[in-house]
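**Q** What follows is a predicted protein model with its sequence.
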Amino acid sequence: MHDLTQGTIPKHLISMALPMMIGMLIQTLYFIVDLYFVGKLGPAALAGLSLAGNAMFLIFALTQILNVSTAALISHAVGAKNQNDANITFNQSMMVSTVVGVVVCIAGYLGAQPYLDLISKDAETVKMGLAYLHWFIPCMALQFIMVSISSALRGTGIVKPTMVIQTLSILLNIILSPILIAGWGSNHAMGISGAGLASSISIIFAVALLCYYFKTTDKYISVDFSLWGINLTRIKKLLAIGLPAGGEFFLMFVYMGAIYWLIKPFGAEAQAAFGLGSRVMQALFLPAMAIAFAAPAIAGQNFGAQNYQRVKETFRWTALMTCSLMAIISLICLTQAELMLSNFSDDQEVILISVAFLQMICWNFVPAGLVFTCSGMFQALGNTMPALLSTATRLITFILPALWLSKQDNFLIEQLWYISVATVCLQALVSYHFLQREFKKRLPADNLSTKCSDELINNKFHS
């Protein structure tokens, strides 16, 4: 367990974010390898991968319920020095994740076809998406166990073991992808199905390593099956914090699905291009997201310990770091978009649409960094409803004008990207407003002023 209530905030952010960033950068390489080999199978395969991959936003929505609530409650318990409370939260989270994982696996196989039929009219694209999902669904189901363990450890201030295991898992995925997709060394190419199978094998490997880690290492929290009985009080606490955060990702699933549906008339090439551009964009976001993901544990422990000044300091440093990284990424997309995308598809129309997407959408990267930071702080404070409301604001202000434009004779795909930029900027303003309101409600002013006075006295004394 790492005590994050002492020491400098920037140091804690960097020390926690660095291992996550390394893991995320390796995950970026995994995205690139997957895109490279699937892209060579043609626009239909790339579109199928993108449409099926969008289903992960739905899984993210469900896992986020446990991810956010488990980390928040455990960080509060650690800050309050209540180990028993932390263990109850962890074991209830593990129990729920196991049950939900089984349900997701069953629902995935039953619902894959209707989902793909809804957002694509190209039969070959649907066929490719189904081939991928058939092997990828076990990976989605096992995400719940992974998230429960990693979020619990993050709440105690520990990120390195999880990141090492996830990194090894991703490296295995990278090795398996060309072997299974293209048949390297085996002369048996599975095509897009191989991409799904590679992911499922790697996640099974990661879960096995995590279970071994918990069995052989002393930790602040541990698996205790006697605590797996249904604890309605604790489950209600998990859902109270987690459901709005999960709803936030569910709205992103709806948002992405709406875009695929809106650009359906432009054909498989347009859907492939959007899928390619959005995947590259998500990969570029990972370093900034690592900083934002580190913030809830730091701010959460200090909130639990009633060190409210350090909570606000965590926000300021996180916002500065994430927005600075996003500004750098924006410049890269404006100047090097074609260079980044040209190797992923031989179809020039796909590349042209994808380049235009990145060069337009990058104008919302800096406000997106502020959104990530605010979302992390809402998690730390134990109230994720404002994040859900800000995402709902973005969704409504995007879909209504987008639907109207799609009915016009001169509808262009680029118009969707302009609307997206405007709505993310609006979301950033809404999120910041909600966060300032939460600070006033949850961080007592007298405590803040006392902390500031104490720090000034200490500084004068030491000088």
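**A** Great, that's in hand.

**Q** CA only for contacts and neighbour counts going forward, please
**A** Will do.

**Q** who are the neighbours in contact with the residue nearest to residue 90 when sequence neighbours are not counted?
**A** Distances taken as CA to CA, 6 or more residues apart in numbering place residue 152 nearest to residue 90, at 6.2 Å, with adjacent residues excluded. The contact partners of residue 152, taken as CA atoms under 8 Å, 6 or more residues apart in numbering, are 70, 71, 74, 90, 221.

**Q** Comparison target below:
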Amino acid sequence: MRSYIQSIQKYLGYFWIAVTGKESEFTSGSIRKAIFMLSVPMILEMLMESIFALVDIAYVSQVSVNAVATIGLTESVVTLIYALAIGLSMAATAIVARRVGEKDISGAKEAAVQAIALGILISLLVGVFGFVYAKDILSLMGAEPDLIAEGYGYTKLLMGGNITIMLLFLINAIFRGAGDASIAMWTLVLSNGLNIILDPLFIFGWGPIPEYGVMGAAIATNIGRGSAVLFQIGILFFGWSRIRLALKDLVLNIKVMINLIRVSLGGIAQFLIGTSSWVFLMRMMSEFGSEVLAGYTIAIRVMLFTLMPSWGMSNAAATLVGQNLGAKKLERAETSVWKTGKYNAYFMGLVSIVYLLFAKDIVGWFNDTPAVIENGGLCLQIIAAGYIFYAYGMVVTQAFNGAGDTGTPTRINLIAFWAFQLPFAYLAAFYFNLGAIGVFMAITLAEVLLAVISIFLFKRGKWKSFQV
């Protein structure tokens, strides 16, 4: 009993160190402790993102079914922006982590500056396009005229303000690569905390603030994320991160930028494959009507509540791989991945049981329309059946990315999503008349395939010799 209490006290102490960012050495000592120290703030960071996603959809569900469907359609397109942001972020994390492992802080700062410059340029180009063509984007996604009329303001503002999404991803990736995961966590606490407070004010109106409906959700998101980006910039220049910039560091370095682009191209292609597949799946779902689409959207938001923490553990694996490869500790890097995957599988296995048993009850918390509950619950149950495979798939693919080998996950995604998922979903849904169930099955089976291929290639070990 005494040893049990001491163990709890020890991990509570570790927890406090992790969230306050006092631990910065991850290339020596206990691997389990290193995973814990990096995973805790990353999991909390992703949990904040998940909580906001659920709160956001809960508020919007009170507006109309069309409002929920608008968010689903818009976010399926915005995921293309996420692909660019995450692709650049993977490159930033890999290069910053490698330089930190090599004790080259100056090189890490150079990489950070080039990543931010690229992010700003891309987001400005995308923002202008999204703001001008919001209605056309929704129409292309199969939205009906009444949905477009009600929801295009949300699409216009969310895509027009995408620079806040881009920089939030990028700068947090820089912090993670440096091992400052707690700073990234506190950034999202600020961002999503503001979003949760502002959401009802702008959606339903309050005092001098008019009722904006679903567009109010986009206003709140832009304010929340924009405030967090200002916080990030303050930390980069005046804070306690290992990557601390000065005005003299704000210089374009073509050689470093080309290296960053080279590494990020694989990451961008990797996520463009996954997210474009997501767009096509959403387009297929729109064929089954707004109620089915709303159920699917709610189920995906609920699913993200558990995938985000799992993604947090995967990001920890990426940082550990990058820093340990930089420190020439190859076996430590590999062991970190297998241990992180095991812990992730434990977590996802428990979650899958909850979803399999209570899926429809959970969806019912957000909408009481029977068709929405039926389809959303079924979606959750089918996807949860593959959760343990997701756990290992996410960790191993992020390990490749942490090593800077973004090309391997790109090829895996190409096989799993384009060569398998999309054809299977279309045939199952429309040719074999399984409807939405065919799409749900395609999502699960594609993720299982991705995990199997990833583990096979990871064991071959070529990622250990990858240079960035």
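**A** Great, that's in hand. Keep in mind that what you see is a predicted model, and the values were worked out from it rather than measured.

**Q** contacting residues around the residue nearest the centre of the first structure?
**A** For the first structure, the residue nearest the mean C-alpha position is residue 60 (6.8 Å; CA atoms, centre = their mean). Neighbour list for residue 60 of the first structure: 246, 249, 250 [criterion: CA under 8 Å, 6+ apart].

**Q** That one matches what in the second structure?
**A** Aligned by TM-score structural alignment, residue 60 of the first structure pairs with residue 82 of the second structure.

**Q** Ok, residue 343 of the first structure next?
**A** Aligned counterpart of residue 343 of the first structure in the second structure: residue 365 (TM-score structural alignment).

**Q** what about that match, neighbour count?
**A** Residue 365 of the second structure sits with 11 neighbouring residues when counted by other CA atoms under 10 Å.

**Q** Residue 133 of the second structure too?
**A** Using other CA under 10 Å, residue 133 of the second structure is surrounded by 15 other residues.

**Q** picking up where we left off before, map the residue nearest to residue 90 of the first structure onto the second structure.
**A** Checking TM-score structural alignment: residue 152 of the first structure goes with residue 174.

**Q** any idea which element that match lies in?
**A** Per DSSP states H and E: residue 174 of the second structure is located in helix 162-177.

**Q** ok, then the element right after that helix?
**A** Per DSSP H and E, the first helix or strand lying C-terminal to helix 162-177 of the second structure is helix 181-204.

**Q** The helix or strand just after that following helix vs the first structure, average offset?
**A** Tracing the chain past helix 181-204 of the second structure, the next element assigned as helix or strand by DSSP H and E is helix 214-238. In the superposition with the first structure, the average deviation recorded for helix 214-238 of the second structure is 1.1 Å (mean CA distance after the TM-score superposition for the first structure).

**Q** residues in the first structure aligned with helix 214-238 of the second structure?
**A** Per the alignment by TM-score structural alignment, helix 214-238 of the second structure matches residues 192-216 in the first structure.

**Q** buried residues in the matching stretch?
**A** Neighbour counts over stretch 192-216 of the first structure (16 or more other CA atoms under 10 Å) mark 192-207, 209-210 as buried.

**Q** ok, residues contacting that stretch?
**A** Contacts for stretch 192-216 of the first structure (CA under 8 Å, 6+ apart): 34, 38, 41, 45, 49, 128, 131-139, 142-143, 145-146, 149, 162, 165-166, 168-170, 172-173, 176-177, 180-181, 222-223.

**Q** what do you get if the cut-off is 7 Å, keeping everything else the same?
**A** 34, 38, 45, 128, 131-133, 135-136, 138-139, 142, 146, 165-166, 169-170, 172-173, 176-177, 180-181, 222 (CA atoms under 7 Å, 6 or more residues apart in numbering).

**Q** now stretch 332-342 of the first structure
**A** With contact meaning CA under 7 Å, 6+ apart, stretch 332-342 of the first structure is reached by 351, 355, 358, 359, 362.

**Q** Out of these, list just those in helices.
**A** Among the contacts of stretch 332-342 of the first structure, the ones falling in helices (DSSP state H) are 351, 355, 358, 359.

**Q** shouldn't residue 152 of the second structure be in contact with residue 135?
**A** Yes: here residue 152 of the second structure reaches residue 135: they are 5.6 Å apart, a contact under CA atoms under 7 Å.

**Q** In terms of neighbours, single out the busier of the two.
**A** Comparing residue 152 of the second structure with residue 135 by neighbour count (other CA under 10 Å), the higher total belongs to residue 152, at 25 against 20.

**Q** so that one is in which element?
**A** Secondary structure assignment for residue 152 of the second structure, by DSSP H and E: helix 145-160.

**Q** how big is the offset of that helix relative to the first structure?
**A** Once the two models are superposed, helix 145-160 of the second structure sits on average 2.4 Å from its counterpart in the first structure (mean CA distance after the TM-score superposition for the first structure).

**Q** Check which helices and strands that helix is in contact with.
**A** With contacts taken as 3 or more CA pairs under 7 Å, 6 or more residues apart in numbering; DSSP states H and E, helix 145-160 of the second structure sits against helix 65-101, helix 105-132, helix 134-140, helix 214-238.

**Q** Let me know which of these is tucked in deepest.
**A** helix 65-101 (a mean of 27; mean count of other CA atoms under 10 Å).

**Q** Now residue 353 of the second structure: closest residue in space that isn't a chain neighbour?
**A** Using CA to CA, 6+ apart, the nearest residue to residue 353 of the second structure is residue 384, at 7.9 Å.

**Q** How much space separates the aligned partner of residue 290 of the second structure in the first structure from residue 53 of the first structure?
**A** Aligned by TM-score structural alignment, residue 290 of the second structure pairs with residue 268 of the first structure. As for residue 268 of the first structure, its distance to residue 53 of the first structure is 15 Å (criterion: CA to CA, to the nearest Å).
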